[in-house]
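Student: Please find the sequence and the predicted model below.
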Amino acid sequence: MTIKTFSLGGDLEINRLGFGAMRLAAGTRTGPVRDAQTGIAVLRRAVELGVNHIDTAAFYGRGGVWANELIRKALTPYRDDLVIATKVGPLPGPDGVPSGQATADQLRGLAETDLRALGLERLDLVYLRVGGVTGAGGEAIAERFAVLAGLRAEGLIRHLGVSNVDAVQLAEARAIAPVAAVQNRHSDDLKLLAETEDAGIAYVPYFPLGGGIGGSPIDAERVGAVAARLGATAAQVMIASLLAMSSTALAIPGTGLIHHLEENVAAGDLRLSEEDLSELRR
């Protein structure tokens, strides 16, 4: 908890508490579309608060409000220390929900679309997002990851990541090119977390406020008890507990509301004692 930054890929120093852009357009998949100007204000406030790692994707959006466009409008010209991570692979279905997967031949086009939408000449971090809404594993990723490795060699991508993968798929990717980050659902895969930690690879859980810590689900009653003791919110305790998992763990809580953003960022200063962590992991 005393280590607030992480060297992504060995050369990009970022704050371990970042921002996820998925909820900029809407709070839930079926909820009302948010005002674009509110999203722009949230992004600008995030950077003001010291956030310099923003996680996004081309398919984050609804009703004409798209995260990548908001990021470009809000933050260009980009600060030199700002790192924008995106992901390619999922293809939206007729309802806009990602339900298909891009082939190897489609990945270049998806990366180039992100470059244009974000107004960048090079993407800082691109994840190959594998599979749909199901768990990791069960398919080879080498052919698709090799395409992204080629884009990295061309200078269009700085660092590569993989998302929704198991240990076998991570090994496939690492045999082709360096992997800077793994983005998996916040779950109990401690073995994979240990592997990324040993390799100096960032571990970036998605849905960080809806998963578990230390291999077991977070119990709302225990979280509430710790939060009450510390004078914090349950969300802040969960973010702080994620950062306490490992010095390579990065948090990317997302929101479309400024007061939630400020609450989330304040969790970076929350100190959990061994007693607190023991209670959460019990």
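Tutor: Good, I have the coordinates. Numbers count the residues shown, from 1 in each chain.

Student: only C-alpha atoms for contact and neighbour calcs from this point on.
Tutor: Noted.

Student: show me where the stretch 101-250 of the chain has helices.
Tutor: All helices of the stretch 101-250 of the chain, identified by DSSP state H, counting those that start in this stretch, fall at 104-118, 142-154, 167-174, 190-199, 220-230, 234-245.

Student: Buried deepest among these, which one?
Tutor: Most buried of those, by mean neighbour count (mean count of other C-alpha atoms under 10 Å): helix 234-245, with a mean of 22.

Student: That helix vs helix 190-199, what angle?
Tutor: 60 degrees (axes from the mean of the first three to the mean of the last three C-alpha atoms, to 10 degrees).

Student: C-terminal to helix 234-245, what's the next element?
Tutor: Per DSSP states H and E, the first helix or strand lying C-terminal to helix 234-245 is helix 258-266.

Student: which residues touch the very next helix or strand once past that following helix?
Tutor: The helix or strand immediately downstream of helix 258-266 is helix 274-281, counting by DSSP H and E. For helix 274-281, contacts defined as C-alpha atoms under 8 Å, 6 or more residues apart in numbering pick out 213-216, 218-219, 222-223, 226, 241.

Student: Show me which residues of helix 274-281 are buried.
Tutor: With burial defined by 16 or more other C-alpha atoms under 10 Å, the residues of helix 274-281 counted as buried are 276-277, 280-281.

Student: here comes the other one, which I'd like you to weigh against the first:
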Amino acid sequence: MTSTDFYRIGGDLPVRRLGFGAMHLTAQDRRIALAVLRRAVALGVTLIDTAHLYGGGVNEEIVAEALHPYPDDVLITTKVGVARTGPEGEWRLDGRPEVLREQVDRALTRLRVDRIELLQLHRIDPETPLADQVGTLRELRDAGKIGRIGLSEVTVDQLGEARRIVDIVSVQNRYNLLDREHEPVLAACETAGIAFLPWRPTAAGGSGARAAVADVAAELGVTATQVALAWLLARSPVMLPIPGTASLAHLEENVAAADVRLSAAHRALLDDLEPA
């Protein structure tokens, strides 16, 4: 393991750059979910991503059951801002201050912590002023309930607006080898030293259908999924992929991608791939 395998979120919170997204565990057999989370940590994963949206808090409870008391080097990050407050009780974006405060309080209880070290706004609610949403998170940070603030699925302009209100240490946008729509956001994060957590980092397994990816995988003796993750890690020093799975075998495969080293020629070939 080298220094490039680690990143300090906000400049002071060290994590291994290849994390784990817990979303897929909500609907799984509880025993499998617990086993996958515990194995992830045993393999050296130190960044676990969950959210209120994932089962209305059930995912947070699973994370706590599996890992609490948390090892000192493990960061549990969760997200708020989506709630069952639609007209028929359906999920919708909801960044009203009272909703954000309630979800943070519930997350503290479910995760069994006094402070959430990294709390991300799951989506920006277009019906609530951004200043109210981010300002509420700032108040919660100042009150000691959260340590650092991140955003998810934002544009460059939204990131800039939020940063004028409070320090933003992470962005979680969709990004992978075949989907680079948020390239400008990644560039903004690089410039500002903000962690970029790409969700759907393996293109839902679709990258293996590309001949170039299959060729690189065959040459290196690894899988297409590992190539996709290795490309992300090589793409930017602020990149922290969070692949998720409910399979122990796939977990082992994903974590091993941190040891895959792409040559300059491999990277150039993959860089030139057309989007899906």
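Tutor: The structure has been received and is ready for your questions. This structure is a prediction, so every number in the text was calculated from the model and none was measured.

Student: ok so, going back, could you redo the helices of the stretch 101-250 of the first structure as CSV and give each row distance to A36 of the first structure?
Tutor: Converted to CSV, these look like this (distance: least, C-alpha to C-alpha, whole Å):
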stretch, distance to A36 of the first structure
helix 104-118, 15
helix 142-154, 31
helix 167-174, 36
helix 190-199, 36
helix 220-230, 33
helix 234-245, 25
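
Student: related to what we said a few turns ago, wait, which of the buried residues of helix 274-281 of the first structure is closest to D124 of the first structure?
Tutor: L277 (33.3 Å; C-alpha to C-alpha).

Student: counterpart of that closest one in the second structure?
Tutor: In the second structure, L277 of the first structure lines up with R267, judged by TM-score structural alignment.

Student: Repeat that for L261 of the first structure.
Tutor: So, by TM-score structural alignment, L261 of the first structure is matched to L251.

Student: Verify the contact between its match and A258 for me.
Tutor: No: between L251 of the second structure and A258 there is no contact under C-alpha atoms under 8 Å: 12.0 Å.

Student: If we only consider the buried residues of helix 274-281 of the first structure, which is nearest to D80 of the first structure?
Tutor: Within these, the smallest distance to D80 of the first structure is 35.7 Å, found for L277 (C-alpha to C-alpha).

Student: Would you mind measuring from the closest one to V223 of the first structure?
Tutor: 10 Å (C-alpha to C-alpha, to the nearest Å).

Student: Also V51 of the first structure?
Tutor: Distance from V51 of the first structure to V223 of the first structure, by C-alpha to C-alpha: 25 Å.

Student: How about D166 of the first structure?
Tutor: D166 of the first structure is 28 Å from V223 of the first structure, where distance means C-alpha to C-alpha.

Student: Repeat that for D269 of the first structure.
Tutor: Applying C-alpha to C-alpha, the value for D269 of the first structure to V223 of the first structure is 17 Å.

Student: burial measure for R31 of the second structure, as a count.
Tutor: 10 (other C-alpha atoms under 10 Å).

Student: So what does it match up with in the first structure?
Tutor: The alignment partner of R31 of the second structure in the first structure, by TM-score structural alignment, is Q37.

Student: State the three-state secondary structure for its match.
Tutor: Three-state call for Q37 of the first structure (DSSP: H, G, I helix; E, B strand; the rest coil): helix.

Student: ok, now the one 10 residues further on?
Tutor: Following three-state DSSP, V47 of the first structure is assigned to helix.

Student: Give me the aligned partner of it over in the second structure.
Tutor: Checking TM-score structural alignment: V47 of the first structure goes with V41.

Student: residues touching the residue lying closest to that match once chain neighbours are set aside, list them.
Tutor: Nearest residue to V41 of the second structure in three dimensions, chain neighbours excluded: V74, at 7.8 Å (C-alpha to C-alpha, 6 or more residues apart in numbering). Contacts for V74 of the second structure (C-alpha under 8 Å, 6+ apart) come out as 15, 41, 45-48.

Student: what does G254 of the first structure give?
Tutor: For G254 of the first structure, the contact set (C-alpha under 8 Å, 6+ apart) comprises 19-24, 261.

Student: same deal with V65 of the first structure?
Tutor: V65 of the first structure touches 25, 33-36, counting by C-alpha under 8 Å, 6+ apart.

Student: Next: F6 of the second structure.
Tutor: Going by C-alpha under 8 Å, 6+ apart, F6 of the second structure touches 14-17.

Student: One more: G137 of the first structure?
Tutor: 164-166, 168-169.

Student: one more time with 7 Å
Tutor: Counting by C-alpha atoms under 7 Å, 6 or more residues apart in numbering, G137 of the first structure makes contact with 165-166, 169.

Student: before we move on, what about R96 of the second structure?
Tutor: R96 of the second structure makes contacts with 128, 133, as judged by C-alpha under 7 Å, 6+ apart.

Student: 8 Å instead, please
Tutor: Per C-alpha under 8 Å, 6+ apart, neighbours of R96 of the second structure: 81, 128, 132-133.

Student: Same check on A57 of the first structure?
Tutor: For A57 of the first structure, the contacting residues are 21-22, 67-68, 85-88, 114, by C-alpha under 8 Å, 6+ apart.

Student: possible to save those residues as TSV with distance to P98 of the first structure and secondary structure?
Tutor: Converted to TSV, those look like this (distance: C-alpha to C-alpha, whole Å; DSSP: H, G, I helix; E, B strand; the rest coil):
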residue	distance to P98 of the first structure	secondary structure
A21	16	coil
M22	13	coil
A67	15	helix
N68	16	helix
A85	18	strand
T86	15	strand
K87	12	strand
V88	11	strand
D114	16	helix
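
Student: Counting neighbours, which of those residues comes out on top?
Tutor: In the contacts of A57 of the first structure, the most neighbours by other C-alpha under 10 Å go to A67, 29 neighbours.

Student: I'd say that one and A58 touch.
Tutor: Yes: contact criterion C-alpha under 8 Å: A67 of the first structure and A58 qualify, at 7.2 Å.

Student: Find the residues that touch each one of the two.
Tutor: Taking C-alpha under 8 Å, 6+ apart as the contact criterion, no residue touches both A67 of the first structure and A58.

Student: Tell me how many other residues crowd the equivalent of T56 of the first structure over in the second structure.
Tutor: Using TM-score structural alignment, the partner of T56 of the first structure in the second structure is T50. Other residues near T50 of the second structure come to 26 when the count uses other C-alpha under 10 Å.

Student: surely T50 of the second structure meets A64?
Tutor: No: the pair T50 of the second structure / A64 is not scored as a contact, 10.6 Å apart, by C-alpha under 8 Å.
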